[in-house]
Structure formats: C-alpha cells, structure tokens
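Novice: Need coordinates for the below:
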Amino acid sequence: MPATGYYADLRLHIDGAWAAGEGRDTGPVFDPATGAEIAAVPLANAADLDAALEAAERGFKLWRATDVEARGTILRRAAQLMRERTEAIAALLTREQGKVIAEARAEVAGSAQLFDWYAEEAKRAYGRVLVRPTGQRSIVIRQPVGPVAALSPWNFPVYLLAKKLAPALAAGCSVIAKPPEETPGCTGAFFACLIDAGLPAGVAQLVFGVPDHVSRHLIASPVIRKVSFTGSVPVGKHLLKLAADGVKRTTMELGGHAPVLIFADCDLEKTLDMVVPQKFRNAGQVCVSPTRFYVEEAVYKPFLRGFAERAAKLPVGDGFDPATRMGPLANRRRPDAIEALVSDATANGARTLAGGERMADGYFFQPTLLADVPVDADIMSNEPFGPVAVTRSFADMDEAIEQANRLPYGLAAFAFTENGRRANMLGDAIEAGMVGINSFAISVADAPFGGVKQSGFGSEGGSEGLDSYLVTKAIHQA
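Specialist: Below is the predicted model of the structure:
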C-alpha cells in the first residue's frame, strides 16, 4: 500500500486490486492523543461488497486446491514482511489507536508469529482411517469450510485480525476482512504484507464500512460459510441472529470482566509489579484485562496501598514518547463511558484511591483504583474496558470463587497464590475459557483463546483455531 507522508493512503482491497475513496462515502479517522482528525477512510458500498463476495467465491475454489506447502510458503513470507515493516505498521497503530509504541511493536511481532505457526499447523489437519472389513474403506477428512467473514475490533486491530486471517488462510478458506474504521492505516499496512507475499487475487479482501451495513450484507450472502467476530456481547448476539438465518458456522469472542483472586500467601510485591502494568496495558482496553480484584482480607490494605502508589506514578501521555507507559483511550466514546461508571461507583460508596478523572486534551483518563466497590455498582457487572481497577476483600476461597463466577461472562480469570493444591482447585472451579495462575501469558499462538457463557464460544489460537475453519467429512467405500 503506498504511503503519503506519515500517514498511509487508505484503501479497500478487492479481487487483487486496491481501491481508494473515489465515489465512495468516507469516515473520519482521529488521533486519540489529540482528538484531531488525521484522515478519511473509504467506506465500502453495496457494489463493493458484492464484488468482494464474488471474488471470495472464486478465490476459495483456487485457494482450497492450492497445496498446503504452497499456502504455508506465502504465510511465512507475509510474516517476514510484517517483521521487516514493523516500525511502519507500529507507528500507524500508535497514531490511530493510541497504545504506546513498544506495545504496538509487540502486537506486530505477535501477528507475524501467528502466521508462522499456522503455516506449519495446517500440515497437521489430520483425518483418520476407520476399521472396516477387508476390501472396504472408511476415512474421515478435514476440508476448509469456505469463504469467511472476519470482523475484528479496534483494541488490538492488527493482532486480532491476524488471529482470524492466519488460521483461515492456512485452512484453505478465502476471507473478506472488515477491520475497524478507527484503525484503517495499520490494518491496511498489515494486510498489504499478505498481498505482497504473493496471495492470489480473490483469496483475501479488505473492506471498511458502516459496520451494520457490512455485516448484514455479508452474512446474508450464501457465499459466506463462516462468521468470525471479536467484540461486544450485544453485537455478538445480533450477529448470531443474522448467522442463524443461513445456519452459518460462527466463532464468537465477546469479551468478559476478568476477576483476579489475590491470596495472602502470594509474593505481594512481585504480584503488584505484575498486575499494575497488566491492568493499564493498552489503557485497559483489553478483553482479558484484569479488572475485578478480589483480595484476601489479610493483605487487602497493603495491596491497595501498593497498587495506588504504582498507579499514581504511571507515566501517561502520547504513545510515541518513550517515557509513556499508558496512552490515551482509543476513541472519544470511551472517556465518557468510564467517567459514568466511576461516578456511579463512588456515588454508591466506592473509594477512589488513585485517578478517577479524565485528563486534558485527547482521550486520556487517569489510571484509576477504586476500593470497597459495592457488588451492585454498575462497574462490578459491566466491563469498564478502560484504565480502572475495582477491588473488594474476601474471607475465604469459597467466597472468592463465588464472586469470580458471579457474572454471566467467562473469558479470562487470574489468581495469585503459592499454594499448589489451591492453584489446582482454582483452575478447576473458575468458570472461564482461560485461567492464568501467577501469570498473564494466556494469549499465545499455540494455545486456544476463547470464552464460556456469554463470553462466546469457539477458539482462536492453537490447533482449535485451525479446527474452526475446517469441516469434517466421512467417506465410505465398499
């Protein structure tokens, strides 16, 4: 994708060709550090979407017949281009989304790793041979599901798009990707790595547009066989209803409200050094961000003191400043939403021990710690998706597990303890798709990532991520 000055030339990509904004409506793109408009993204119209669907249908026939080694070669080449272009992609990511530049670089690196991993994992989409009498054969094979609609969000715009594209392409599917309109530059530059790596025309399309219009148009088409979505629970439910009309396969990662159980036997200082940076990573805009902190009574006060001290010292500012450890929120909606949740919590008796207010200029909000938050406060049931940690104490493990499992969400949960037996029990008892014990390393290429309850179903990552783009066929021969 060509670049104009600092900012990328924003375009769609359909059937092997880049298309700019001529004759199309456009939407504004903002720098969250300043609130200034920095670009206009072209929005796909109905004709664009129809062209993308036609291309994806043709591309699927070509790509599914392409040898797995050849597919893997292109994915590995794309991964190498991502690494070579890390600085350019990361700069666009920080400019559009706000996260600090070190986090942006890490996001690009993780995306490249996904492509490398799935380039190899595609070779292990094994079937099996069933036992039959002599002269008969029954086999089970795995085949690509078909063209995929991949709908990804703005908090990790490159990595979460890669989580969909890498396994889908490895499996032999064609894809129509709709990244978020807030971050078109970094996702376009990332997508260009695939095209420049030699991906055939029609195998992958990139469209931006009015989200509801795009999703309805794509999901209604018989061309689309699979929908993969990462985003909010309400939108996920809406898309599930649309997909039901065509009985389309879906993978839904719908967020959560991650509990963190802090036990008195943990190494408290080490734990604090881990949890505070994780809470404020990407300004708390992480679907598995540690948010509801339940702390054993014996260490509750020192935990609050240590957390508040660290939060107050956290450098907040433009993501390009190397001293910054937390950038702005990604869009103008987020400070308002977080301010309302904090106000409700304090009105209901919560204590503000750090932060609690928006900051001047841009979409900044202070790193915030709320203590003694009532269970009936909105923020205890609604994920803040921002730089706010909420805390309560607990008396015993039964109470801690009850609170951890209280909500209808179950994406991720965390616990800190040095008791091995307790760690095993927590892993079994907590209702979440992923549990980190003394660790936040739960999103890695070779492990499944997904939730339970209203946090969705299906997995991205690991062999399970490849499975979600494959169908099973039994062939019987007498």
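Novice: C-alpha from now on. contacts and neighbour counts both.
Specialist: Noted.
Novice: In contact with residue 283, which residues are there?
Specialist: Shown in contact with residue 283 (Cα atoms under 8 Å, 6 or more residues apart in numbering): 99, 326, 327, 328, 329, 367, 386, 387.
Novice: which residues of the stretch 51-200 of the chain fall in helices?
Specialist: 68-84, 86-97, 101-121, 157-171, 184-196 (DSSP state H, counting those that start in this stretch).
Novice: Return the list of helices and strands in contact with the next helix or strand after the last one.
Specialist: This means helix 184-196. Downstream of helix 184-196, the next assigned helix or strand under DSSP states H and E is strand 204-206. When contacts are defined as 3 or more Cα pairs under 8 Å, 6 or more residues apart in numbering; DSSP states H and E, strand 204-206 packs onto strand 12-14, helix 46-64, strand 175-178.
Novice: Residue 478: which of those is closest?
Specialist: Comparison of the helices and strands packed on strand 204-206 against residue 478 by Cα to Cα identifies helix 46-64 as nearest, at 27.5 Å.
Novice: here's the other one to compare against:
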Amino acid sequence: MTTALRRLRNYIDGEFRDAADGRTTKVVNPATGEPYATAPLSGSEDVDAAMAAAEAAFPAWRDLIPAERQKVLLKIADRFEERAEELIAAESENCGKPIALVRSEEIPPMVDQIRFFAGAARMLEGRSAGEYMDGFTSIIRREPVGVCAQVAPWNYPMMMAVWKFAPALAAGNTVVIKPSDTTPASTVLIADIIGSVLDELGHPRGVFNVVCGDRETGRLMVEHKVPAMASITGSVRAGMQVAESASKDLKRVHLELGGKAPVVVFEDTDIAKAVEDIATAGYFNAGQDCTAATRVLVQESIHDEFVAALAKAASETKTGAVDDEDVLYGPLNNANQLKQVKGFIERLPAHAKIEAGGEQVGEKGYFFAPTVVSGLKQDDEIVQQEVFGPVITVQSFADEKQAVEWANGVEYALASSVWTKDHARAMRMSKVLDFGCVWINTHIPLVAEMPHGGFKKSGYGKDLSAYGFDDYTRIKHVMTSLDG
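Specialist: Now for the predicted structure:
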C-alpha cells in the first residue's frame, strides 16, 4: 500500500499554484529517509510571475506609513503564536527536528524577531537635516530598496525565512523567497499565514511570494531583472555564485554563509561548565549551524582533562525520534549531508583520534552520533573546512598568541567564543579575534537587538538588529534652495 504524498505549492500573488510546467520534486523526511510530499520545481515562468506580483505590489506597500506596516507584522507575529503547533509540525517533518525543541527554541525567538522588526519599521534613523552650503538645506531620506529575492537554507528553514522577510517587509520592500528544495513545507505554511494577514488588512497580495525549487530556480531569481537585492543564507559556494550572478546588473547582495567558529578554552576555565555548554552549542541542531561550537582550542595544561570530559558529554548526548523529549538533536538534513559528514570522518589523518561517536546511528533516517575528534593539526581538512554535522574537533595550544593565530587561521569569520575567568584576557581576545561575533564564557545565544553576520568567506551584511534593518534600505540626499 502506497501512502499518497502531500502536495506543496508555490504562493504567488496571493494564490497557491503548481509549477507552470507541472514539474515537481519529492520532499524527504530526514528522520525516516522516506518522501512525504512533493513540491514545485519552479522554472522561469514561475519566477517571472512571482517577480511581476512583487513588483506590482511594491508601490502601495512602499507608500504605507510605517505604523501600517507595523500593524501587519504584529498581526503576523500573533498568527505565528496562534498557529504554532502547525508550524512546529511542519518544521519537524521538514528537518526531523525534535518537536519539544522547535516549540521551545524556535517559535518564541521567531515571534520576538518579527515583533522587533515591526517596531524597527517606525524607527528609521538618519542624520539631522541642516545647512551645509549657504542658502541650501539638506535632508536624508531612508527608502526601501524594492523587490528582494531571498534564498533560505535548510538548517533553520522557518527561522531563516523570518530573518529575511521581517526586515524586508518592515522597511517597505516586497519579497520573493525560495526555501531549500529539501525543506519547503514550513515556508509554504508561512505564506498561508502572511497571505491571510495581508488579505484581512486589505494590502496587495503580491507583497510576499514563495517560489519552491532547486539551485536553478535560485539562479533565475537572482539573475532576474526585477529584484533590486538578492539575499542568501547558504554555503560559501552558493554565496559566490549569487554574488557573481548579481554583479551582472549590480544588484545589492546580502550574504550569510558558512562558519568555523573557534572555541578558545583557557586553563583557568571551569571545565565542567564549559564542557556542558560547548557540547550543547556543538551538537544542537545536529551541528548544522554556521555558529556551532565545533572547533575547540584548549590550553595544553588542561587538554587531557577537557577531552575526557567532552567525550563523556558526547556519549551522554542523545539523538533520535522527533517525539522523544530527551534528545538534543535529530538527523542530518539529507542524504548528501550525511555522506559529507561521513566523508570527513573517513578521511581523518592517522594522527587524529576519535574520542566518541564517529558513526551513523539507526537503520533509517540520517542520524549521526555525537562525535569528538582530538589530536588534530591546524592544517587538517576537518579543522579548516565546515563539517556542518555533530562533530567537535579539539586542538591543544600553548599560549594566548598561538590560540589567536589558530583561531583566526581559517577562511571563515562568523562567530567565536572565549572561555576564561581573566577579564583582561577576555577583552584582549575579543579585540583580536577576527569574527563577527565574540561570545565570552558562552556560545550561541542570539537576540533580536544584536547583529548576526561575519567577515571573510562568511559573507557580508547583517541579520537581526537595526543593522540588519538598515541593509534593506537605501539612502537618498535631498537638497533644497532656501531662495524659494
């Protein structure tokens, strides 16, 4: 007996639609390895339709006073809370995530972030008007950039959609967003929520559009003539491709890419507390987080004790079914990602030692055991490249100078953390660590008011905060003669 697959559809100009040419792709639940839905494999006709809808809706949405856009976002946040269980179920099926953790760790911050940007809509700041030339007054206008083409990732498809649409809509832009081809379900549900709010409040239906598809669909969106801005959260390779495509007509680009966060642990650290927090920050969401605490640098005097404690913590960390409230994380997102994580373990150099884990778990789905690898050198592949899995590496450093050199000695620069009781050392490290975020004696907390974004191959532009809001606006200088 074959179970019928659920049919997901694009959301364009206020209507749910199949791909124009009828093409679909199967969507797999990573906890089972079995397909549960089909989604459109959208082509140029679908992208054209979505962009036309967003372009047509833009003038009216742009011209709303900020208080009206705030009302829309606040109602969207309320609706997220009202339909939380639907969102939780969709995201759990999308990603195989534990239901309890989606409920506690994703829904509340998403709602808070939407409400933050609802407030930001009314807080556009600029330098004061004034006379900088005799007989003339200068004014600064802050304006939306236009239609935004947005591509969301598969590790946090629901939350990353919020990070993209909330500041864009708050600033007066209209949106065409593409979820990952492996995780479209929650974004399609978000379209239903936002569409219903826009309809209720009498706003243009094309303000928010969802186009499902693969990399080719994303390329068509980025290269389309309508969007003024392209935003992507994804791999470095994808970011480079987007930047190259957008350069053909000088689109603005917002890139949040990979990470290889150093976790620098000094000898005066409370080892038990550090291990507990680092294990959680390294294994949460199966390590599929650009800021995950997966590259640990430990001062050599406490190295052995720390590794033993971390290996014990890994052995006590559970992965498993979505309805098991004792698990910390679910499966890797897809078969390709499981293959990638396995490949890093299989290619470990002879001097590396697997202290815990290192293997797939279970007979179905894409589960991987919490893993600790020690004995590594700075130029090892697993130290330099993003694993994006539940694998924590450990290196031993001699002194602060070497810790800084190794921490900064990768191509990524998104996030980092320092663990020490020495305040002066923490301040020195926060100055010299070349990362967009430095946590001290913690790792991974985020708040809506503070920016998230990196340097180097981790991309450019900020998510969250007033800085993230600024990225979706443009600056215009208006000068008027005082002669009348």
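Novice: quick one: TM-score?
Specialist: For these two chains in superposition, a TM-score of 0.96 is obtained (TM-score structural alignment, normalised by the length of structure 1); 472 aligned residues with a Cα RMSD of 1.7 Å.
Novice: of all the helices and strands packed on strand 204-206 of structure 1, which lies closest to residue 290 of structure 1?
Specialist: Short answer: strand 175-178, nearest of these by Cα to Cα, at 27.8 Å.
Novice: Please tell me which residues of structure 2 the closest one aligns onto.
Specialist: Across structure 2, the stretch matching strand 175-178 of structure 1 (TM-score structural alignment) is residues 175-178.
Novice: The stretch 251-400 of structure 1: helices as residue ranges?
Specialist: Under the criterion DSSP H, counting those that start in this stretch, helices of the stretch 251-400 of structure 1 are mapped to 268-280, 297-313, 333-347, 397-404.
Novice: Include mean neighbour count when you put those helices into a markdown table, please.
Specialist: As requested, these are exported to a markdown table (neighbours: other Cα atoms under 10 Å):
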| stretch | mean neighbour count |
| --- | --- |
| helix 268-280 | 17 |
| helix 297-313 | 17 |
| helix 333-347 | 17 |
| helix 397-404 | 17 |
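Novice: Could you dump these into CSV with distance to residue 119 of structure 1 added?
Specialist: Listed next are the helices of the stretch 251-400 of structure 1 as CSV, based on distance: least, Cα to Cα, whole Å:
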stretch, distance to residue 119 of structure 1
helix 268-280, 30
helix 297-313, 41
helix 333-347, 37
helix 397-404, 37
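Novice: From residue 378 of structure 2, how far off is residue 428 of structure 2?
Specialist: Distance, residue 428 of structure 2 to residue 378 of structure 2, using Cα to Cα, to the nearest Å: 22 Å.
Novice: who's more crowded, those two?
Specialist: Neighbours were counted for residue 428 of structure 2 and for residue 378 using other Cα atoms under 10 Å; residue 378 has more, 15 against 11.
Novice: Which position in structure 1 pairs with the more buried one?
Specialist: Using TM-score structural alignment, the partner of residue 378 of structure 2 in structure 1 is residue 375.
Novice: Could you do residue 308 of structure 2 as well?
Specialist: Checking TM-score structural alignment: residue 308 of structure 2 goes with residue 305.
Novice: cool, residue 224 of structure 2 as well?
Specialist: Under the alignment (TM-score structural alignment), residue 224 of structure 2 maps onto residue 221.
Novice: ok, now which ones touch the nearest residue to that match once chain neighbours are set aside?
Specialist: Leaving aside its sequence neighbours, residue 221 of structure 1 sits nearest to residue 53 (Cα to Cα, 6 or more residues apart in numbering; 7.9 Å). Residues near residue 53 of structure 1 by Cα under 8 Å, 6+ apart: 176, 218, 221, 223, 224.
Novice: do residue 290 of structure 2 as well
Specialist: If you count contacts by Cα under 8 Å, 6+ apart, residue 290 of structure 2 has them with 257, 258, 259, 260, 261, 388, 414.
Novice: of those, buried ones?
Specialist: Using 16 or more other Cα atoms under 10 Å as the burial test, the contacts of residue 290 of structure 2 include 257, 258, 259, 260, 261, 388, 414 as buried.
Novice: how close does residue 46 of structure 2 sit to residue 209 of structure 2?
Specialist: Separation of residue 46 of structure 2 from residue 209 of structure 2 (Cα to Cα): 11 Å.
Novice: Counting neighbours, go ahead and name the busier of these two.
Specialist: Taking neighbours as other Cα under 10 Å, residue 46 of structure 2 and residue 209 compare with residue 209 leading, 29 against 26.
Novice: Show the end-to-end separation of stretch 114-133 of structure 1, please.
Specialist: With Cα to Cα as the measure, stretch 114-133 of structure 1 spans 42 Å from end to end.
Novice: neighbouring contacts of it?
Specialist: Stretch 114-133 of structure 1 has contacts (Cα under 8 Å, 6+ apart) with 68-69, 71-73, 75-76, 78-79, 137-142, 162-163, 166-167, 170-171, 445-446, 463, 466-467.
Novice: same check, this time on stretch 240-254 of structure 2
Specialist: The contact list for stretch 240-254 of structure 2, computed with Cα under 8 Å, 6+ apart, reads 219, 222-223, 225, 227-232, 459-462, 471.
Novice: among these, who's most crowded?
Specialist: residue 222 (30 neighbours).
Novice: Could you point out the helix or strand that follows the helix or strand harbouring it?
Specialist: Using DSSP H and E, residue 222 of structure 2 falls within helix 215-223. Next helix or strand after helix 215-223 of structure 2 toward the C-terminus (DSSP H and E): strand 229-233.
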